[in-house]
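J.: Output the structure for:
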Amino acid sequence: MTSIGDLLVEFKEQPGKGDEPTVLTLTERNGFVRQADRFSKRLATEDVSKYKVVRRNEIAFNPYLLWAGAVAQNTIVDEGIISPLYPTFRVRDGHDPRYVARLLLTPQLIGAYDGIAFGSVPRRRRSSVHDFLNLPLANVPPLPEQRRIAAILDHADALRAKRRQALSHLNFLTQSIFSEMFTREPHPVVALGDIARIRGGKRLPKGASYAIGPTHHPYVRVTDLRGGAIQSSNLCFLTPEVQRQIARYTIDEGDVIISIAGSIGLTAAVPATLAGANLTENAAKIVPKDGQAYIGSWLARMLQSRSLQDQIAGKVGQVTIGKLALFRIEQLEVPLPPRALQEEFVERAARVEAVTAVARQESAAEDLLFASLQSRAFRGEL
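T.: Here you go, the predicted structure:
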């Protein structure tokens, strides 16, 4: 029976005196990244003499996160250095490095990594090099077939990367439209409290818990605020009995939600589908006073602008705990352009979002196709 040790050999190499290779970090989801890119600064100590060299196409894993798939191949620099805690490996002669790297990240092997992890703390379970190299493999094809499979998967993955890049550009497009329309020309500035009322949410009553499944009473948490919208995929729900106890703390279409604890300053406009939902105590709702001064989706976007986020950060800094007080939200100074201009932005943003939604669906379909392609490839059916 073939094992991972038949494809990889461990090695340990330290940087030469005076060498200054790029410091890399090994992540669960994105493989190797430059440490400076991930943390905006170099975290490694000044003395990196005991760090390990990892050259292009060489492989390493994080022994404390291998169970989560933290194994990667260096494809970003010709020579880097990583923490001495990470075991490093070279691909043995007679095997294709790209094929091996993809094989190590198949769902089947990641499941096997979980089986060799040991320790009592779930997020810190450790895996040994010995157990890793002794994991069995089946149906490892000859080198020409490995190269063919790797080329097909690399090509398919490149197409997925282009789609993700297009999505990133679409996300940036809405920001660019907003900046073009509202930051180049001055507009009257008002205190948010002059045009809206700020109301808090409510925690679950003592001893209460969420409903087991969906009900007619959604409960919006800060974790549901992502990408400038309320994401409905993981909403919690309340039983009618629990909802009656906090029935006053609901949201309506046209309100804007802003997080006031934890990840402070996240915003989203409330869609019609969530009118009547309950709101967490870690967020507040911004309710229009007359319904004419602003559009909710426009205000949610304005509150994400740099000037408003700077104001929000300053308001949090004035209190002793990490929470944004409701009266300080009222003090936020908001530029207020004509409603017709707000409507134009909302219309343009909606057109971009329609294109983005199609692109997301196509990206999800490509991900499913790639997973199927990869599964067939490593079963010898490609």
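J.: going forward, measure contacts and count neighbours with C-alpha atoms only.
T.: Will do.
J.: list the contacts for Leu373?
T.: 153, 382 (CA atoms under 8 Å, 6 or more residues apart in numbering).
J.: measure it to Asp194 for me?
T.: Leu373 sits 57 Å away from Asp194, going by CA to CA, to the nearest Å.
J.: what does Pro122 give?
T.: 50 Å.
J.: Does Pro188 touch Pro335 like I think?
T.: Yes. Using CA atoms under 8 Å, Pro188 makes contact with Pro335 at a distance of 5.6 Å.
J.: who's more crowded, the two?
T.: The residue with more neighbours, out of Pro188 and Pro335, is Pro335; 17 against 10, by other CA atoms under 10 Å.
J.: Now that one: closest residue in space, sequence neighbours ignored.
T.: Val189 (4.2 Å; CA to CA, 6 or more residues apart in numbering).
J.: what residues are up against that neighbour?
T.: Val189 neighbours (CA under 8 Å, 6+ apart): 333-336.
J.: mind putting these in TSV, secondary structure and distance to Ala357 included?
T.: Formatted as TSV, the entries for the contacts of Val189 read as follows, by DSSP: H, G, I helix; E, B strand; the rest coil; distance: CA to CA, whole Å:
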residue	secondary structure	distance to Ala357
Glu333	strand	33
Val334	strand	30
Pro335	strand	30
Leu336	coil	29
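J.: where along this structure do the helices fall?
T.: Taking DSSP state H as the test, the helices found in the chain are 35-39, 97-104, 107-116, 129-133, 143-182, 192-195, 240-245, 296-302, 306-316, 326-330, 339-378.
J.: Comparing the ones you listed, which stretch has the densest surroundings?
T.: Compared across the helices of the chain, helix 296-302 shows the largest average neighbour count, a mean of 22 (mean count of other CA atoms under 10 Å).
J.: Identify the residues contacting that helix?
T.: Outside helix 296-302, the residues touching it (CA under 8 Å, 6+ apart) are 228, 254-257, 267-270, 308, 334, 342, 345-346.
J.: Filter those residues down to the buried ones.
T.: Among the contacts of helix 296-302, the ones that count as buried by 16 or more other CA atoms under 10 Å are 254-257, 267-270, 308, 334, 342, 345-346.
J.: tell me the contacts of the residue lying closest to Glu343 once chain neighbours are set aside?
T.: What sits nearest to Glu343 in space, not counting adjacent residues and going by CA to CA, 6+ apart, is Ile295, at 7.5 Å. Ile295 is in contact with 254, 339, 342-343, counting by CA under 8 Å, 6+ apart.
J.: run this one through as well so I can compare:
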Amino acid sequence: MQAKITLKKTPIGEIPEDWEVVKLGDILEEVNLRAKSMEHFDNIPILSLTKNEGLILQKYRFNKKIATGDLSKYKIVKRGWVVYNPYVIWEGAIHVLGKFDIGLVSPVYLVWKPKEAVDATFLDYLLRTKRMLYEYFRLSEGVVQRRRSIKKYRFKDILIPLPPLPEQKKIAEILRTVDKAIEKTDEAIEKTERLKKGLMQRLLTRGIKHKRFKKTELGEIPEEWRVVGLGEIADLRSGGTPSRKKPEYWENGTIPWVKSGELNDGTIYETEEKITEIAVKESSVKMFPKGTLLIALYGATVGKTAILGINATTNQAICAILPKGELFDPSFLQYCIIHSRNRLISQSSGGAQPNIYLYVLKEFKIPLPPLEEQKQIAKILSTIDRRLELLRKRRERLEKVKRGLMRDLLTGRRRTVF
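T.: Down below sits the predicted model:
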């Protein structure tokens, strides 16, 4: 329920009349407790600070323990205390400990204890608003961006709006409710992704209701299936890029032109750029029909796929996989390539970003069921994909709701009844 708002002018803008403007140093007290001050600290979890997940177990962040054997200089942090990394605080590396009662953190981090007039959860949200991240960046010093840091005295002098404690608690409760919904959605996404991975492994190697199998170079597959190279069932063609020096190729273009960065294992209905009919006639680009399977040959998205939901052209970093007759279902082949992507990339060459050469793609072996079974497998997996799409859209909506609530509640534009 919206309460009546009376505003007052302050150095940080208009805020509700009963809110205060305080310095962080007024509500936070630095704590410098070291592990060596405790008799037994071996069993205290070692925590690492992340921008998005907050303070998490160090071994989960790095998949190993990286702390030195001597933990005596590590700092103690307790539930409700604020921790930040002075070098990347402006990226959001500032959080309140909420997942553990106590932990040890790197001596590089600074630890602060909120005073009684502040709700720790409210503070956790407030300290990572856009305005606060901008303030951290503005006040940080250093020539090299990754080594910019904020001095303690500057941090303590930052002004914040502070509602009465009951309102802080209510704001925190509202935002936490949305966060819990996001967490539940994340769990559902993770569970569905595991289900899809398991189904892909089974369906693309064992098929549907098969009882007889044969050994092949790809492992055991159903007797009715074949092992084929992509070149046996498809023509492979790369695209091109019309000259940027010729405006007539680009201005007022109406023909979709796909770049490799737009491939993300889905379906393409719209492109970032379009070219003209003159470009198609006079350059190396080729028009590919709706339903064509595409794969990125190099670049940041190497190995990624997409199916054209429209007639379109592509750049030279993309290979179009065109069927030789009715030998494969594009959706099935897309799932097959996604499932075998690591094997495909390992057979290719290149440095940090490998290239997939056309001759490698032509010889790349895949298991090929009869066409009808391909369609059944694709239908099962596409059902899972639709579920994932709905969950991801729900998460996007929740994130949008959260951003709006943070913007309104943490500035006093919207009041709560408490």
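J.: coming back round to it: could the contacts of Val189 of the first structure be laid out in a markdown table, adding distance to Ala300 of the first structure?
T.: Shown next, in a markdown table, are the contacts of Val189 of the first structure (distance: CA to CA, whole Å):
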| residue | distance to Ala300 of the first structure |
| --- | --- |
| Glu333 | 14 |
| Val334 | 11 |
| Pro335 | 13 |
| Leu336 | 13 |
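J.: which part of the second structure lines up with stretch 22-42 of the first structure?
T.: Stretch 22-42 of the first structure corresponds to residues 45-65 of the second structure when matched by TM-score structural alignment.
J.: conserved subset of the contacts of Ile295 of the first structure in the second structure?
T.: Retained in the second structure (both residues aligned by TM-score structural alignment, their matches' CA atoms under 8 Å) from the contacts of Ile295 of the first structure: 339, 342-343.
J.: ok, so of the residues you listed, who is nearest Glu13 of the first structure?
T.: The shortest approach to Glu13 of the first structure among these belongs to Gln342, at 59.5 Å (CA to CA).
J.: Could you find the counterpart of the closest one in the second structure?
T.: So, by TM-score structural alignment, Gln342 of the first structure is matched to Gln374.
J.: repeat for Leu109 of the first structure
T.: In the second structure, Leu109 of the first structure lands on Met132 (TM-score structural alignment).
J.: can you tell me which residues contact its match?
T.: Leu126.
J.: follow-up on the earlier one: gap between the match of Gln342 of the first structure and Trp225 of the second structure?
T.: 10 Å.
J.: Mutual contacts of those two, please.
T.: Common neighbours of Gln374 of the second structure and Trp225, counting by CA under 8 Å, 6+ apart, are Leu368.
J.: Between the two ends of stretch 112-132 of the first structure, how far is it?
T.: Terminal-residue distance, stretch 112-132 of the first structure (CA to CA): 9 Å.
J.: wait, I meant stretch 267-275 of the second structure
T.: 20 Å.
J.: Report the buried residues of it.
T.: 267-268, 271, 274-275.
J.: of these, closest to Lys191 of the second structure?
T.: Taking these together and measuring to Lys191 of the second structure by CA to CA, the closest member is Thr267, at 23.0 Å.
J.: residues touching the residue lying closest to that closest one once chain neighbours are set aside, list them.
T.: What sits nearest to Thr267 of the second structure in space, not counting adjacent residues and going by CA to CA, 6+ apart, is Ile307, at 4.7 Å. By CA under 8 Å, 6+ apart, the residues touching Ile307 of the second structure are 265-268, 290-294, 330-331, 334.
J.: I'd like the distance between Ile307 of the second structure and Asp157 of the second structure.
T.: 54 Å.
J.: still on that earlier bit, what is the end-to-end distance of the match of stretch 22-42 of the first structure?
T.: 11 Å.
J.: which of the residues in that stretch are buried?
T.: By neighbour count on 16+ other CA under 10 Å, the buried set for stretch 45-65 of the second structure is 45-51, 54-58.
J.: How about the contacts made by the nearest residue to Ala44 of the first structure once chain neighbours are set aside?
T.: Sequence neighbours aside, Val23 is the residue nearest to Ala44 of the first structure in space, at 7.4 Å (criterion: CA to CA, 6+ apart). Residues near Val23 of the first structure by CA under 8 Å, 6+ apart: 34-36, 42, 44, 80-82.
J.: same thing with Gln309 of the first structure?
T.: With CA under 8 Å, 6+ apart, Gln309 of the first structure has these contacts: 265, 303.
J.: which one in the second structure is aligned with it?
T.: In the second structure, Gln309 of the first structure lands on Arg341 (TM-score structural alignment).
J.: Return the distance of that match relative to Gln334 of the second structure.
T.: 10 Å.
J.: from memory Thr292 of the second structure sits against Ile321, does it?
T.: Yes. Here Thr292 of the second structure lies in contact with Ile321, judged by CA under 8 Å, at a distance of 6.5 Å.
J.: Looks like Ala208 of the first structure contacts Pro240 (just checking).
T.: No. Ala208 of the first structure is beyond contact range of Pro240, at 11.7 Å (criterion: CA under 8 Å).
J.: Distance to Ile15 of the second structure for the contacts of Ile307 of the second structure - can I get that in CSV?
T.: Shown next, in CSV, are the contacts of Ile307 of the second structure (distance: CA to CA, whole Å):
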residue, distance to Ile15 of the second structure
Asp265, 46
Gly266, 46
Thr267, 47
Ile268, 46
Lys290, 55
Gly291, 55
Thr292, 56
Leu293, 55
Leu294, 53
Pro330, 57
Ser331, 55
Gln334, 54
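J.: ok, the residues you listed vs Lys400 of the second structure, which is closest?
T.: Looking across the contacts of Ile307 of the second structure and measuring by CA to CA, the closest to Lys400 of the second structure is Gly266, at 23.3 Å.
J.: what does Glu145 of the first structure align to in the second structure?
T.: Under TM-score structural alignment, Glu145 of the first structure pairs with Glu167 in the second structure.
J.: returning to that earlier point: how near is the residue nearest to Thr267 of the second structure to Lys290 of the second structure?
T.: Using CA to CA, Ile307 of the second structure is found at 8 Å from Lys290 of the second structure.
J.: Likewise for Gly80 of the second structure?
T.: Distance from Gly80 of the second structure to Lys290 of the second structure, by CA to CA: 55 Å.
J.: So the two - more neighbours on which side?
T.: A count of neighbours by other CA under 10 Å puts Gly80 above the other of Gly80 of the second structure and Lys290, at 22 against 14.
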